[in-house]
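Student: What would the 3D arrangement of this be:
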Amino acid sequence: MIAKLRGLLDGFGADFAVIDVAGVGYLVSASSRTLSNMGALGDEVVLHTEMLVSEDSIRLVGFASASERDWFRLLISVQGVGARVALAILSALTEDELHRAVASGDSRMISRAQGVGPKLAQRIVNELKDKAGGVALGPAGGAAAPSGGHSQDAVSALVNLGFRPADALSAVAKAEAELGPDTGLDALVRGALKKAAR
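Tutor: Modelled structure (predicted):
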């Protein structure tokens, strides 16, 4: 199992990169978001990887972060979502947007990804809503939240009060949508608690 690659960016295409590790070139599929952040040819890159083995192929998929790889694993656990569709979703949405969409049940956001119809988007939301909490935990134990204002601190506060990360994120996202991104931390936490109580 290859879990991580560190090497030089030797080449790339629309959906893959070639990483030279001590003279061996690894062809790695990746989301457009990961590919766009790799830098120039010859730069050193580090990719977290997932090895996919089938009867007729062995394939490496690369990710900019371990949490992106965790999302990929969750996505391909959904019936009808293969590696290509999962990478399309990770290309269309940031991890924060994906987490927010799953936590709040927003299948329309997920259907923005190429190859994802309304039915599949709804299935992804339904199947991952209770599983996504584990991906939300960041290095400080807080949840990955929308990047604006005090939302990450508000999610952390709700998690510390005993809410599951997915529920905390959903409540904060709803409160922030209602109150606005410039809302103070206290007001945002109060609003999120009201949303969570409904």
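Student: make it CA atoms for all contacts and neighbour counts henceforth
Tutor: Will do.
Student: Quick one: list the elements packing against the longest helix along the chain.
Tutor: In the chain, assigned by DSSP state H, the helix with the most residues is helix 165-179. In terms of contacts (3 or more CA pairs under 8 Å, 6 or more residues apart in numbering; DSSP states H and E), helix 165-179 is packed against helix 95-104, helix 133-136, helix 151-160, helix 185-197.
Student: this one as well, want them side by side:
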Amino acid sequence: MIGRLTGVLLEKNPPSLLVDVQGVGYEVDVPMSTFYALPAQGEAVALFTHLVVREDAQLLYGFGSRTERLLFRALLKVNGVGAKVALAILSGLSTDEFLSCIASKDVSALVCVPGIGKKTAERLLVELQDKVDALGVGSAVPSGTLPLDNDPSAREQAEEALVALGYKPAEANRLLDKNSETGQSVEQMIRAALRGAAR
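Tutor: Prediction:
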């Protein structure tokens, strides 16, 4: 099991990263909460990781904190929740917001996440209710400000990231149209769209 990576951040294509660890490039998918706090490309980065081994692939997921990884692992144990849905949940809600949803049994906030219907949301609340105390050890990652990306394809990258998180292309476009503003970076567009979806 790969539990942690420390290396150089080579590429950032939300929600995927390429991290060079002593000459070996690891492709890592991260929730947007982790992505927002990443350093610039070419700088050192450390991530807690979780490896998912399937018949057709080995997928590595990265997190800015142990708490976020713990939540991800707890979500994977819920029937009907796979890695993609767990990543979407942690992208749409901060760790504190998600733990608050569980504590207050807030189904409406969870059904805004792609791949989560009412039944799955209710199952999540029931199955994770007794684990809230164990998981509630703080926020996922410290807030960080990333440099603005003035690349004209920022909108396309933001849309691709939302689709990778489970939104249909039309819904991703709608969220970006409604919530993003001119001059925003890819990260800011994604953050605004996810907050808009959670309302």
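Student: Give me the TM-score for these two chains.
Tutor: With the length set by TM-score structural alignment, normalised by the length of the first structure, the two chains reach a TM-score of 0.67; 139 aligned residues with a CA RMSD of 1.2 Å.
Student: ok so, going back, indicate which one of the helices and strands packed on helix 165-179 of the first structure is closest to residue 4 of the first structure.
Tutor: Nearest of these to residue 4 of the first structure, taken as CA to CA: helix 133-136 at 18.6 Å.
Student: average distance between the closest one and the second structure?
Tutor: Its aligned residues in the second structure lie a mean 1.3 Å from helix 133-136 of the first structure after superposition (mean CA distance after the TM-score superposition for the first structure).
Student: next one: that helix to chain centre, how far?
Tutor: Helix 133-136 of the first structure sits 10 Å away from the centroid of its parent chain (CA atoms, centre = their mean, to the nearest Å).
Student: Only the buried residues of it, if you could.
Tutor: 133, 135-136 (16 or more other CA atoms under 10 Å).
Student: so what's the residue most central in space within the first structure up against?
Tutor: Residue closest to the mean C-alpha point of the first structure, counted by CA atoms, centre = their mean, is residue 95 at 3.0 Å. Shown in contact with residue 95 of the first structure (CA atoms under 8 Å, 6 or more residues apart in numbering): 68, 71.
Student: which stretches of the second structure form strands?
Tutor: 4-13, 16-21, 24-29, 44-53, 58-63 (DSSP state E).
Student: out of the ones you listed, nearest to residue 79 of the second structure?
Tutor: strand 44-53 (16.1 Å).
Student: give me the stretch of the first structure that the closest one matches.
Tutor: Alignment of strand 44-53 of the second structure against the first structure: residues 44-53, by TM-score structural alignment.
Student: With the second structure overlaid, how far apart is the matching stretch on average?
Tutor: Its aligned residues in the second structure lie a mean 0.5 Å from stretch 44-53 of the first structure after superposition (mean CA distance after the TM-score superposition for the first structure).
Student: thinking again about what came up before, need the helices and strands packed on helix 165-179 of the first structure in TSV with distance to residue 88 of the first structure, can you?
Tutor: What follows is these, written out as TSV (distance: least, CA to CA, whole Å):
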stretch	distance to residue 88 of the first structure
helix 95-104	12
helix 133-136	19
helix 151-160	26
helix 185-197	31
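Student: among those, which is nearest residue 66 of the first structure?
Tutor: That would be helix 133-136 among those, by CA to CA, at 9.5 Å.
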